[in-house]
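# okay, predicted coordinates and the sequence, questions at the end:
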Amino acid sequence: MFRKLLAAAVAAAALLATGACGGASQAAAPGDKFVLRVGSIGNSNAISGPIGYWHEQGKLVPALESLGVTDIKVVTFQNGPDLNQALAADELDLALYGDTPALVAKGAGQPTRLIAQSQIKLDAGILAKKSGGPASVADLAGKKVAVQTGSYIHRYLLGALADANVKPAEVVHIYSTDVEAALERGDVDAAAVPIANYVALKAKGYPSIDLASQTHPKYLGTSSAVVTENFLEAKPGIVDAWQSAHREAVKAAKADWAGFVDYSVSIQGFPKKILEESLKPEQWVEEPFSEEGLALLTGTKQFLAENKFIRKDFDLDAWRVKDSA
């Protein structure tokens, strides 16, 4: 069942990719002035992470103005597959989202290039319903498990289940923001969620079954910054400009960690104490591509390819645009 869920995401990405080849970026010439269209995951039309923090301070647009950027339009989506649809429809120039949907889309033929890893070591965990729920990954056999499908959390869940040789009765797609209600009603026996949701639900008494960073570190996720090939052709300078902005934004966030946490609270809606526990400075490195980040990305692609979730395997080195420093 859980193989069918991600396989459906692969098929959808393939269909989208077939229609993604004809659109031309709004930035058609090197000297054009334009609004950069950025897709991100969230609910507040804001960019998360240090880049978002830098943008909120009014520093991102000036860092990109040499490209002709006059403003940035941020469009947020609840999950990666939804964002992939907008990329395929040429409604975005640049996207910031998890590695799993980015890899699945590229493997299905969607014309994108990876220009940075925005975040590494994305954690996730599995929790049970409060009464009579499973106590371990092994106990998920024959149970109903929720996850936001097509995400890095989904990949972690699949890996944890495969390692334990466990087959749940059903894996259902539920957005992470809606998981608590499903657990409370008993609609599902357990749920895999991002780290902030995990910390918040655990504090409310939902029993922990597993935490990726403690038991399955090889399944920690990364966050990708990708551009469409059309946009890269029109604005090749985006690579140097974005990677430079990435470096400066990470430096700024680490220099004012309390301010960065406050910004994250303002756009994510979690209590400050939850994000103080779940956000870790080591998740952001100044290099657009770090050795640790690339190792995690390589492992994720290998897992997806071996399990046929990537329709056509591809070379990561050919997909990513090397850093300029």
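Cool, the structure landed.
# going forward, measure contacts between C-alpha atoms and count neighbours the same way
Will do.
# could you check how far Glu277 is from Gly125?
For Glu277, the distance to Gly125 equals 14 Å [C-alpha to C-alpha, to the nearest Å].
# more neighbours: which of the two?
Between Glu277 and Gly125, counted using other C-alpha atoms under 10 Å, the more crowded position is Gly125 (26 against 12).
# would you mind confirming that the more buried one is in contact with Ile195?
Yes. Between Gly125 and Ile195 there is a contact at 6.3 Å, judged by C-alpha atoms under 8 Å.
# would you map the strands across this protein?
Ranges of strands in the chain, per DSSP state E, are 34-41, 69-77, 94-98, 112-122, 124-128, 144-147, 170-173, 190-194, 208-211, 221-228.
# and the most centrally placed residue in the chain, what does it touch?
The chain has Gly98 as the residue nearest its centroid, 1.8 Å off, counting by C-alpha atoms, centre = their mean. Gly98 sits next to 80, 151-152, 221-224 when contact means C-alpha atoms under 8 Å, 6 or more residues apart in numbering.
# structure B:
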Amino acid sequence: MFRHLARTALTLVVLGSAVACGSGGDGSDGYTLRIGATSPTGTPAGSLGWGDKEGILARELKEAGVDKIEYSFFQSGSDVASALIAGAVDVAAIGDNPGLRTRSKNPEVVLLSLDSINGDAWLVGAKGGPTDIEGLVGKSVTAPQGTIRDRAAKQLIDAAGLTGKIQVRDVPTPESIAGLSSGQIDATVVTGASAIELEHKGFPIIDSLGRHGMGSTGTNIALTPFLDQHPGFADAWRTAVTAVNRDIRDNFDEYAQWVAQTDGTELEFVKESTRPDEFNTEPFPAEGVDQLQAAYDFLDADGSLENSFDVREWAGAKS
């Protein structure tokens, strides 16, 4: 997926990896597209990386006048969103939590597309600790505040009817995993192959969003002034995202192998944590919009949104 946890402590700005999309410096009227995302490797990861590697993004966005693509990588989705609002990037490819929060602050934030749906998150416990969520009563769960993992922790606690009985602490994922290993942390929420890797190392999977029919989405957002300046861009972006995802579904084994290599993990962990149906081939599939609405409802009830807005209109008006 376009959004990934950054394991580095500093923001990585990768300008040297600009990808030529046009005929080069020939004085054309094309422009450089600046994409902001998070990445564990400092290079385009997930479906964004696959689209970059296979040349799909360059090909599809060329029709909208994009001559080059520059990537900036940040520590969190919230950081990417802040860069978008500040004008440092043109498109933010982030999780639904920061996407929804950003739209609640600024009505000029446009939802270009969903780049993934059905995203899972796992509640992983310490070795020798509780193996069910009831065993965490009076204890704490860690997750970076404002992220999908944070919301997942709260959703799983809520689904168990234990709201207020289990604390959710704001701790970055690398520190959480280290604390889990040392026994200093009771449980944390992890996404992707990292969760399956921990399970194979003997850490118990206590619960997951998927067990409750819940899931997360990836949002791609831009600002109205940018889209007004480039009127053909939104349609080209949606075509590009769905073309990338279609290619991943058609070549899933090759994609999984590439993810395992770039993320430095085992192929079996990638395949256990990632399913082809996470890669939507429509920009706003009904299932994904339902998941986005569910995320909005939870954040709204939690008091995490500054202003209310119509999620289905935000997505549906663009479909």
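Received, thanks. Here the structure is a predicted model, which is why all the values come from computation and not from measurement.
# need the TM-score from the superposition.
Scored by TM-score structural alignment, normalised by the length of structure 2, the superposition of the two chains gives a TM-score of 0.85; 291 aligned residues with a C-alpha RMSD of 1.9 Å.
# quick one: buried ones out of the contacts of Gly98 of structure 1?
Among the contacts of Gly98 of structure 1, those that count as buried by neighbour count (16 or more other C-alpha atoms under 10 Å) are 80, 151-152, 221-224.
# quick one: contacts for the aligned partner of Glu278 of structure 2 in structure 1?
Glu278 of structure 2 maps onto Gln283 in structure 1, with residues paired by TM-score structural alignment. Neighbouring residues of Gln283 of structure 1 by C-alpha under 8 Å, 6+ apart: 119-122.
# could you tell me where stretch 222-229 of structure 2 falls in structure 1?
Using TM-score structural alignment, stretch 222-229 of structure 2 pairs with 227-234 in structure 1.
# what does stretch 193-202 of structure 2 give?
With TM-score structural alignment as the criterion, stretch 193-202 of structure 2 aligns to 196-205.
# need the counterpart of Arg320 of structure 1 in structure 2.
Aligned partner of Arg320 of structure 1 by TM-score structural alignment: Ala315.
# tell me the residue in structure 1 aligned with Asn251 of structure 2.
By TM-score structural alignment, Asn251 of structure 2 lines up with Asp256.
# neighbours around that match, how many?
Asp256 of structure 1, neighbours per other C-alpha under 10 Å, totals 10.
# for it, give its distance to Trp54 of structure 1.
Taking C-alpha to C-alpha, one finds Asp256 of structure 1 at 11 Å from Trp54 of structure 1.
# equivalent analysis for Ile153 of structure 1, please.
26 Å.
# which of these two has more residues huddled nearby?
Taking neighbours as other C-alpha under 10 Å, Ile153 of structure 1 and Trp54 compare with Ile153 leading, 28 against 23.
# residues contacting the residue mapped onto the more buried one from structure 2?
In structure 2, Ile153 of structure 1 lines up with Arg149, judged by TM-score structural alignment. Residues near Arg149 of structure 2 by C-alpha under 8 Å, 6+ apart: 121, 143, 189-191.
# mind filtering those down to those shared with structure 1?
Checking these against structure 1 (both residues aligned by TM-score structural alignment, their matches' C-alpha atoms under 8 Å), the contacts still present are 121, 143, 189-191.
# next, format those as a markdown table and append neighbour count and distance to Gln261 of structure 2.
Shown next, in a markdown table, are those (neighbours: other C-alpha atoms under 10 Å; distance: C-alpha to C-alpha, whole Å):
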| residue | neighbour count | distance to Gln261 of structure 2 |
| --- | --- | --- |
| Ala121 | 27 | 22 |
| Ala143 | 26 | 26 |
| Val189 | 27 | 23 |
| Val190 | 29 | 20 |
| Thr191 | 22 | 18 |
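# ok, so of those, who is nearest Thr38 of structure 2?
Thr191 (13.8 Å; C-alpha to C-alpha).
# name the nearest residue to that closest one, sequence neighbours excluded.
Ala121 (4.7 Å; C-alpha to C-alpha, 6 or more residues apart in numbering).
# against Leu161 of structure 1, how distant is the aligned residue in structure 1 for the one you found?
Aligned counterpart of Ala121 of structure 2 in structure 1: Ala124 (TM-score structural alignment). Using C-alpha to C-alpha, Ala124 of structure 1 is found at 14 Å from Leu161 of structure 1.
# same question for Gln214 of structure 1.
15 Å.
# what about those two, which has more around it?
Applying other C-alpha under 10 Å to Gln214 of structure 1 and Leu161 shows that Leu161 carries more neighbours, namely 18 against 9.
# enumerate every residue touching that one.
Going by C-alpha under 8 Å, 6+ apart, the list of residues near Leu161 of structure 1 reads 137-138, 167.
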